[in-house]
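# Fold the following for me, if possible:
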Amino acid sequence: MTRPLSIAYSPCPNDTFVFDALAHGRVPDAPELDVTFADIDRTNGMAERGELDVLKVSYAVLPWVLEEYALLPTGGALGRGCGPLVLTRQPGGPADLAGKTVAVPSERSTAYLLFRLWVADQVPGGVGEIVVLPFHEIMPAVRDGKVDAGLVIHEARFTYQDYGLRCLADMGAHWELTTGLPIPLGAIIAKRSLGAPLLRRLADSIRTSVRMAWDDPEAARPYVLAHAQEMDPKVTDQHIGLYVTEFTAGLGEDGYAAVRGLLTRAAAEGLVPPLGRDALAFV
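Next comes the predicted model:
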């Protein structure tokens, strides 16, 4: 008997929704999974250390891990209108961030790359100190004046006003305006050493799991809510609708163009190593 594939993804609703059927053995002929829940900053580190077979990571970490891992064409998070936000206590414009302290959830995240590209284009002189905080601590830190601004992701799009905060800029809107492409956020990667047949089988199984969740969302609901960290069910549904898109079922031409575009621009700014010519190619 082959061993289960070790996999880590977040407890966020989009990931549990995507993987529900697969994780619970409802996808025919799918490989068995041994699931670990971990936030994106931790899974990025796992990928750099080569710790697990399959991981949900930030697209931003790909340049460091694609020698050992292959990018799967399904299961990830790309979309439109779903980018990170820069939040402040007071209204203002991009120039007001010059020299200011900004909290971010990770410096190896897609959100951070989008933010740095926006800063290079919109903030004369650049920002000041970057402080890395767990994403759930960022809005309280901005509200309490511990930092001047915060870069937030996920469900914070729907809850920041509860903290009395204002949206200074939408990183995703800037990306879409300047590229016309969807916003690449999270990727599914798997070790190349698993071999092409298993990698294809895994990708097909994830795609089937996504479609099963779309066909019967109520079947996935218990798994989603069990790990949603007391998130309001309405916010949970918004979260899934925003981050589980046509690109989750398959990257397609626009999806691959978005990923390569992000990483090429980031490499030009010295934020990541340059990608090899065929680095994103699937088996």
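# C-alpha from now on. contacts and neighbour counts both.
OK.
# Helices of the stretch 101-250 of the chain, residue ranges please.
Using DSSP state H, counting those that start in this stretch, the helices assigned to the stretch 101-250 of the chain run over residues 110-122, 135-143, 156-159, 171-179, 196-215, 217-226, 233-243, 246-249.
# Quick one: closest of those to Leu280.
Judged by CA to CA, the one of the helices of the stretch 101-250 of the chain that comes nearest to Leu280 is helix 196-215, at 14.1 Å.
# other SSEs contacting that closest one?
Applying 3 or more CA pairs under 8 Å, 6 or more residues apart in numbering; DSSP states H and E, we find helix 196-215 packed against helix 13-23, helix 246-249.
# Need the winner for burial among those.
Each of those was given a mean neighbour count from mean count of other CA atoms under 10 Å, and the largest, a mean of 25, is that of helix 13-23.
# Now show me the structure for the sequence below, then we'll compare the two:
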Amino acid sequence: MNIAFSPCPNDTFVFYAWVHGKIEGAPSLKVTYADIDKTNYWAVDQTGPEVMKVSYAALPYVLDQYRLVPSGGALGRGCGPLVLTKEKQEIQSLEGKTVAVPSDRSTAYLLFRLWTEQKLAQNKVTIQVMSFEDIMPAVQAGEVDAGLVIHEARFTYQTYDLHLLQDLGEWWEKDTGFPIPLGAIIAKRDLDATTITKWASESVKYAWAHPEETKEYVMEHAQELSESVANAHIDLYVNEFSASLGEDGYQAIENLLGRAMGQGLVPEFDLSKIRN
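Predicted coordinates:
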């Protein structure tokens, strides 16, 4: 079976057991390592493999061809994207400014636009899509007024002497009470989603039971992160929702995408397809 997921520690930790043949009855995996901005577009264009990790923000574009797999993904609390600035400032100062984002088809981007809709009187910001690794240096150099960052930047932004303007996860949780839908596993609709869900869930549980066994694989793909940062990344993004979305997970996804659809941030789609 062909699969694409990122080289980030949470994805390699989650899929370690399946990739290494530890899950009884699961097919062998041929892995393509790709950042989520690439898999989002592959899913939309139908040019990627039959199983992929994408942003939840991409679901409205792909649910006719792909089914959401309710395990193996990333959804949780205290793990939201951050809005960073070079100097301390008020939220309203973003009006009319340029903000660098790693993708305009990501959950982080949807959260940012929902937040600015609520917090800025005119909701006028200029979006500049930029490679994830270039955002914090660009903010530090004053090339953009603010940056939207994800994943390990939560643990490293202080090294760039940047300031936290808003933790979007904190805002979302206070505003809705729901966890944040970040990365989803999707599978082609002609595949047996029940068995894929089972194998992904078992892979998560195996990694939890054998964390030391996963380290070499995780660090091999950790993009020069220290082991402590990689571990913090896993602790933050691999949680109960990775094993199974559950009702809270489904409601969080429906709330996010329903609000985004209502504001025209994603195309109209059938919300019931999230569960079917």
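# picking up where we left off before, quick one: closest of the helices of the stretch 101-250 of the first structure to Ala21 of the first structure.
helix 196-215 (5.2 Å).
# Helix 13-23 and that closest one, what's the angle between them?
In this structure, helix 196-215 of the first structure runs at an angle of 120 degrees to helix 13-23, with axes from the mean of the first three to the mean of the last three CA atoms, to 10 degrees as the basis.
# In helix 196-215 of the first structure, which residues are buried?
The neighbour-count criterion (16 or more other CA atoms under 10 Å) identifies 199, 202-213 as the buried residues of helix 196-215 of the first structure.
# Over to stretch 112-125 of the first structure?
Of the residues in stretch 112-125 of the first structure, those buried under the neighbour-count criterion (16+ other CA under 10 Å) are 112-119, 122-123.
# re earlier: I'd like the helices and strands packed on helix 196-215 of the first structure laid out as TSV, including distance to Leu85 of the first structure.
As requested, those are arranged in TSV below (distance: least, CA to CA, whole Å):
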stretch	distance to Leu85 of the first structure
helix 13-23	18
helix 246-249	21
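# Between these, which one is closest to Pro134 of the first structure.
Of all those, it is helix 13-23 that lies closest to Pro134 of the first structure, at 17.8 Å by CA to CA.
# contact partners of the closest one?
Counting contacts by CA atoms under 8 Å, 6 or more residues apart in numbering, the residues outside helix 13-23 of the first structure that touch it are 9-10, 27, 30, 32-33, 35, 75, 205-206, 209-210, 212-213, 217, 220-221, 223-225, 227-228, 236, 239-240, 243-244.
# Quick check: the aligned residue for Gly80 of the second structure in the first structure?
Using TM-score structural alignment to pair residues, one finds that Gly80 of the second structure aligns to Gly83 in the first structure.
# Excluding chain neighbours, what is closest to its match?
By the measure of CA to CA, 6 or more residues apart in numbering, the closest residue to Gly83 of the first structure outside its immediate chain neighbours is Gly172, 3.7 Å from it.
# can you check Ala60 of the first structure too?
Beyond its immediate neighbours in the sequence, the residue positioned closest to Ala60 of the first structure (CA to CA, 6+ apart) is Thr110, lying 4.7 Å away.
# measure that neighbour to Leu22 of the first structure for me?
Computed with CA to CA, to the nearest Å, the distance linking Thr110 of the first structure and Leu22 of the first structure is 26 Å.
# Likewise for Val210 of the first structure?
From Val210 of the first structure to Leu22 of the first structure the distance is 9 Å (CA to CA).
# Which strand runs longest in the second structure?
The strand spanning the most residues in the second structure, taking DSSP state E as the definition, is strand 66-76.
# Helix or strand next in line after that one, which one?
Scanning forward in sequence from strand 66-76 of the second structure, with DSSP states H and E defining helices and strands, the next element found is strand 82-85.
# can you list contacts of that next one?
Counting contacts by CA under 8 Å, 6+ apart, the residues outside strand 82-85 of the second structure that touch it are 139-140, 145-150, 154, 162-169.
# Also stretch 223-234 of the first structure?
Contacts with stretch 223-234 of the first structure, where a contact means CA under 8 Å, 6+ apart, come from 11-13, 16-17, 20, 236.
# Which part of the second structure matches it?
On the second structure, the counterpart of stretch 223-234 of the first structure by TM-score structural alignment is residues 217-228.
# before we move on, what about stretch 106-125 of the first structure?
On the second structure, the counterpart of stretch 106-125 of the first structure by TM-score structural alignment is residues 103-122.
# do the same with stretch 30-40 of the first structure
Using TM-score structural alignment, stretch 30-40 of the first structure lines up with residues 26-36 of the second structure.
# So Val235 of the first structure is in contact with Ala156, correct?
No: using CA atoms under 8 Å as the test, Val235 of the first structure is too far from Ala156 to be in contact (9.7 Å).
# Fine, thanks again, bye for now.
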